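[1] missing the sequence, but the structure's below:
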């Protein structure tokens, strides 16, 4: 089956992989049909787990390959990874200032981004998770885009598939992080599920953008891989981890973060 998958064009592989991650977002959002109330403890644990997966993926699936693909760089193999990583953080920082959104359990209901004050909180919650999904989709697209410029397509395809699997797993709590608060604000279960699921639709779009960029500018591959890593880590440190530390469940959230990191590390090392 993996041989058949590898036989597809890289853009189609990336599209299939991100459709899987989008479906997993829907799986998480569907939890709203099973419970009446937001279980903050469980949500903090799951978001901690998601943060661990994202941190591990940033290194094992993105930064390490960026360094490996820069062995012949004139300045040093560290240069593309360092530059791309910092640009990734700046990329999400700019989006964070432009896109109207609010953070779960943010201080005093603070709203951020252009025009945020005129938006409903439910809309801003959806935009917040949508912002998270942009670097994840880019990461998958860039990872599969590496197939065209790598001498070992099987290894790259397995590594990219592992990345998609890890992101799919951590998308479950991200879907919950949208649908459950929306339900808590009085929105119907169906609408809460719909908006929770739709928050992940940007992943396939971002993946196609990522793979197109690599297809036309293959020399930027190490920079692009590191950029995706920097963007993902910015999201984890700026939003995911802080949101798990405000409801008295910080120790459990950290334990789950370590479990998520360990799982993603095992998947990437064992399969990639």
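    Received the coordinates, thanks. Here the structure is a predicted model, which is why all the values come from computation and not from measurement. Numbering: from 1, shown residues only.
[2] Please count neighbours and contacts with C-alpha atoms only from this point.
    Noted.
[3] quick one: the strands in the protein?
    Here the chain has its strands, by DSSP state E, at 101-102, 111-112.
[4] Take this one as well and set it beside the first:
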């Protein structure tokens, strides 16, 4: 970890955020590539993988984002240390709420009649991809913001912590890529197109990561707000999208165990490495 930290320090936070989110994107592609080897996926496995994704996101939201935000606020805003974390957290949720209301999309386990956002005649496959793209925005943003915060020398936001977050997001992106590609394949999309669209859903992560890193580097006072913003966005996605998708069949227990497994993995990573 020390060599990786030294390398990240040398190349700078923006480039590091770009590389880290390219890594998470490639892991998504690796998960999507499983569509070349399997014809279908058991619904219980899909629910467990989605639950795992949710667990990682919730754990990362607290240990990697909200907790550093609160600790920074105690020094930067001693009269109201709760204010930046609370405002940023709510703002992140409202940001995804607005995108959710206007961006046409369809969650993985939902029917065509449950399309969200503005009405459109776009294909089901396009709507599925947009749903996961919406999901990936806060993930990339979280990684970029944490790298930018670490670059400011804040003791509560470290490069090791940013790397740990990227690893955690990458781990949960693998089953996520598979969970996107397989439903597309099930709905008649070719194997290659299912893979292509599955990995394409995560291309927004490098974009969001770079934007997040640049924003906090040049606007240091917003650091605790930005960290909490990313946490709020991720929590909104988990509660509004990920968890409901896992509760629509008879495999809810598997989804809960997957959630607990993902939460535990991210907690261990953050405590051990971050």
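    Thanks, I have it. Being a predicted model, the structure only gives us computed values, none of them experimental.
[5] Out of the strands of the first structure, flag the one nearest residue 56 of the first structure.
    Taking C-alpha to C-alpha, strand 101-102 is the member of the strands of the first structure nearest to residue 56 of the first structure, at 25.7 Å.
[6] mean shift of the closest one relative to the second structure?
    Overlaying the second structure shows strand 101-102 of the first structure at a mean distance of 0.5 Å from the equivalent residues (mean C-alpha distance after the TM-score superposition for the first structure).
[7] Distance from the chain centre to that strand, please.
    17 Å (C-alpha atoms, centre = their mean, to the nearest Å).
[8] Likewise for stretch 126-139 of the second structure?
    10 Å.
[9] Where does that stretch end up in the first structure?
    Stretch 126-139 of the second structure corresponds to residues 123-136 in the first structure, going by TM-score structural alignment.
[10] Would you mind giving the strands of the first structure as a markdown table with distance to residue 94 of the first structure and mean neighbour count added?
    Shown next, in a markdown table, are the strands of the first structure (distance: least, C-alpha to C-alpha, whole Å; neighbours: other C-alpha atoms under 10 Å):
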| stretch | distance to residue 94 of the first structure | mean neighbour count |
| --- | --- | --- |
| strand 101-102 | 13 | 28 |
| strand 111-112 | 12 | 20 |
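[11] Adding distance to residue 122 of the first structure as columns, could you present the ones you listed in JSON lines?
    Putting these into JSON lines (distance: least, C-alpha to C-alpha, whole Å) gives the following:
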{"stretch": "strand 101-102", "distance to residue 122 of the first structure": "9"}
{"stretch": "strand 111-112", "distance to residue 122 of the first structure": "11"}
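[12] quick one: contacts of the match of stretch 126-139 of the second structure?
    For stretch 123-136 of the first structure, contacts defined as C-alpha atoms under 8 Å, 6 or more residues apart in numbering pick out 95-96, 99-104, 111, 116, 167, 174, 177-178, 195-196, 199-203, 206, 228-229, 231-232, 235.
[13] what does stretch 7-25 of the second structure give?
    140, 143-144, 147-148, 150-151, 159, 163, 166-167, 169-171, 173, 199, 202-203, 205-207, 209-210, 213-214.
[14] Same check on stretch 70-81 of the second structure?
    For stretch 70-81 of the second structure, contacts defined as C-alpha under 8 Å, 6+ apart pick out 82, 83, 84, 85, 154, 156, 224.
[15] most surrounded residue in those residues?
    residue 224 (33 neighbours; other C-alpha atoms under 10 Å).
[16] what's the counterpart of it in the first structure?
    Per TM-score structural alignment, residue 224 of the second structure is aligned with residue 222.
[17] what's the closest non-adjacent residue to that match?
    Leaving aside its chain neighbours, residue 222 of the first structure sits nearest to residue 66 (4.2 Å; criterion: C-alpha to C-alpha, 6 or more residues apart in numbering).
[18] which position in the second structure aligns with the one you found?
    Match for residue 66 of the first structure (TM-score structural alignment): residue 69.
[19] these two touch, right, residue 160 of the second structure and residue 274?
    Yes: Residue 160 of the second structure is within contact range of residue 274, at 5.1 Å (criterion: C-alpha atoms under 8 Å).
[20] Residue 99 of the second structure matches what in the first structure?
    Using TM-score structural alignment, residue 99 of the second structure pairs with residue 95 in the first structure.
[21] tally of neighbours for its match?
    For residue 95 of the first structure, the count of nearby residues is 13 (other C-alpha under 10 Å).
[22] Ok, residue 78 of the second structure next?
    Neighbourhood size, residue 78 of the second structure [other C-alpha under 10 Å]: 11.
[23] again, but for residue 269 of the first structure
    Neighbour count of residue 269 of the first structure, defined by other C-alpha under 10 Å: 12.
[24] gap between stretch 185-192 of the first structure and the chain center?
    That offset, for stretch 185-192 of the first structure, works out to 24 Å (C-alpha atoms, centre = their mean).
[25] Could you tell me where it falls in the second structure?
    Counting by TM-score structural alignment, stretch 185-192 of the first structure corresponds to 187-194 in the second structure.
[26] What are the buried residues along the matching stretch?
    For stretch 187-194 of the second structure, a neighbour-count test (16 or more other C-alpha atoms under 10 Å) marks 189, 191, 194 as buried.
[27] Give the aligned range of stretch 45-55 of the first structure in the second structure.
    Residue span in the second structure matched to stretch 45-55 of the first structure, by TM-score structural alignment: 48-58.
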